[in-house]
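Participant: Turn this into a model:
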Amino acid sequence: MNTKNKKIGLAEIEKQFGPLTFGRLLKSHRIGENLTQVEMAKVFKMSKQSLNDLENGRKIPSIRRAMDIARKMNVLEELVVQLVLQDHIRREKLNFTVSVKAA
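Facilitator: Here you go, the predicted structure:
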């Protein structure tokens, strides 16, 4: 029996659960904070439906709005910008990967 812990990276996670998106990050953060959509929507000053649309990828926020959300979530802005840009690229069915470096 192998008792060694296997390290799981992003590639393995994405293989099992799909690509990391802005919506998935937003939803996992909300669940991790034990907030309802109504509670989190109030924090972001948006409707519950707008939050639901973002979480489920029906809408992708502007970069500026995503950065505002990142600040309120206390998440790295660079990560959120990268995810939003990648979501836009994915929606257009382009074969690019975004890499963002902080200034």
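
Participant: contacts and neighbour counts: CA atoms only from here.
Facilitator: Fine.

Participant: which other residues reach stretch 56-63?
Facilitator: Outside stretch 56-63, the residues within contact range by Cα atoms under 8 Å, 6 or more residues apart in numbering are 21, 22, 23, 24, 53, 54, 81, 84, 85, 87, 88.

Participant: hmm, try it at 7 Å
Facilitator: In this structure, residues lying in contact with stretch 56-63 by Cα atoms under 7 Å, 6 or more residues apart in numbering are 23, 53, 54, 81, 84.

Participant: gap between the two ends of that stretch?
Facilitator: Counting by Cα to Cα, to the nearest Å, the length from the leading to the trailing residue of stretch 56-63 is 18 Å.

Participant: What are the buried residues along that stretch?
Facilitator: Neighbour-count burial for stretch 56-63, counted by 16 or more other Cα atoms under 10 Å, picks out 56, 57, 60, 61, 63.

Participant: Stretch 40-52 now?
Facilitator: Neighbour counts over stretch 40-52 (16+ other Cα under 10 Å) mark 40, 41, 48, 50, 51, 52 as buried.

Participant: next up, for comparison:
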Amino acid sequence: MSIKSKKTKKTLKEIENITKIQLSFGKLIWAIRKADALSQTDFATKLKISKQHLCDIEHERKSVSPKLASKYAKILGYSREQFIRLSLQDLLDREGLNVQVEIVSNRSRKHDNNARMVA
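Facilitator: Prediction:
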């Protein structure tokens, strides 16, 4: 089963409801890899990273920058905004900051600053 067409914020919330855990970037990458029935080696090759680095991302030992999250979204054909949101949320959570990230599309804003943090 592929979840490639599932690109919306609603879908990510549904995944959180099913798994009963807050979705992280690593968990999302793991779910996509499993849904596409790819080995870590094949998936890492697709992302142009090492298998060990992918394993570290999936197990939340390594963070992914928003820029890399955007790159991975493009490679995999997913929502850039949601990959970036999860990447930023992971970074804030690691720092112990009680802040929720929400991405607002540039299409609905007049200026370039498209990330908003809500306390």
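
Participant: which ones among the buried residues of stretch 56-63 of the first structure are found in helices?
Facilitator: Counted as lying in helices by DSSP state H, out of these, are residue 63.

Participant: Tabulate the buried residues of stretch 56-63 of the first structure (a markdown table), appending distance to residue 30 of the first structure.
Facilitator: Compiled in a markdown table, the buried residues of stretch 56-63 of the first structure are given as follows (distance: Cα to Cα, whole Å):
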| residue | distance to residue 30 of the first structure |
| --- | --- |
| 56 | 13 |
| 57 | 15 |
| 60 | 17 |
| 61 | 17 |
| 63 | 20 |
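
Participant: Would you double-check that residue 16 of the second structure falls in a helix?
Facilitator: Yes: secondary structure of residue 16 of the second structure (DSSP: H, G, I helix; E, B strand; the rest coil): part of a helix.

Participant: wait, isn't it in contact with residue 27?
Facilitator: No: proximity of residue 16 of the second structure to residue 27 does not meet the contact threshold set by Cα atoms under 7 Å, at 10.1 Å.

Participant: Out of the contacts of stretch 56-63 of the first structure, which two are the most distant from each other?
Facilitator: 53 and 81 (17.8 Å; Cα to Cα).

Participant: Closest to the centroid, which residue in the first structure?
Facilitator: A centroid search over the first structure (Cα atoms, centre = their mean) returns residue 22, at 2.4 Å, as the residue closest to the centre.

Participant: Nearest spatial neighbour of that one, chain-adjacent residues omitted?
Facilitator: Closest residue to residue 22 of the first structure apart from its sequence neighbours, by Cα to Cα, 6 or more residues apart in numbering: residue 83 at 5.3 Å.

Participant: Quick check: the aligned residue for that neighbour in the second structure?
Facilitator: Residue pairing (TM-score structural alignment): residue 83 of the first structure is matched to residue 86 of the second structure.

Participant: Next up, identify which helix or strand its match is on.
Facilitator: Secondary structure assigned from DSSP states H and E places residue 86 of the second structure in helix 80-94.

Participant: Give me the neighbour count for the residue nearest to residue 22 of the first structure.
Facilitator: Residue 83 of the first structure has 25 neighbours, counted by other Cα atoms under 10 Å.

Participant: pretty sure it contacts residue 21?
Facilitator: Yes: here residue 83 of the first structure lies in contact with residue 21, judged by Cα under 7 Å, at a distance of 5.6 Å.

Participant: Which parts of the second structure are helices?
Facilitator: Under DSSP H, the second structure gives helices at 9-19, 25-35, 40-47, 51-58, 66-76, 80-94.
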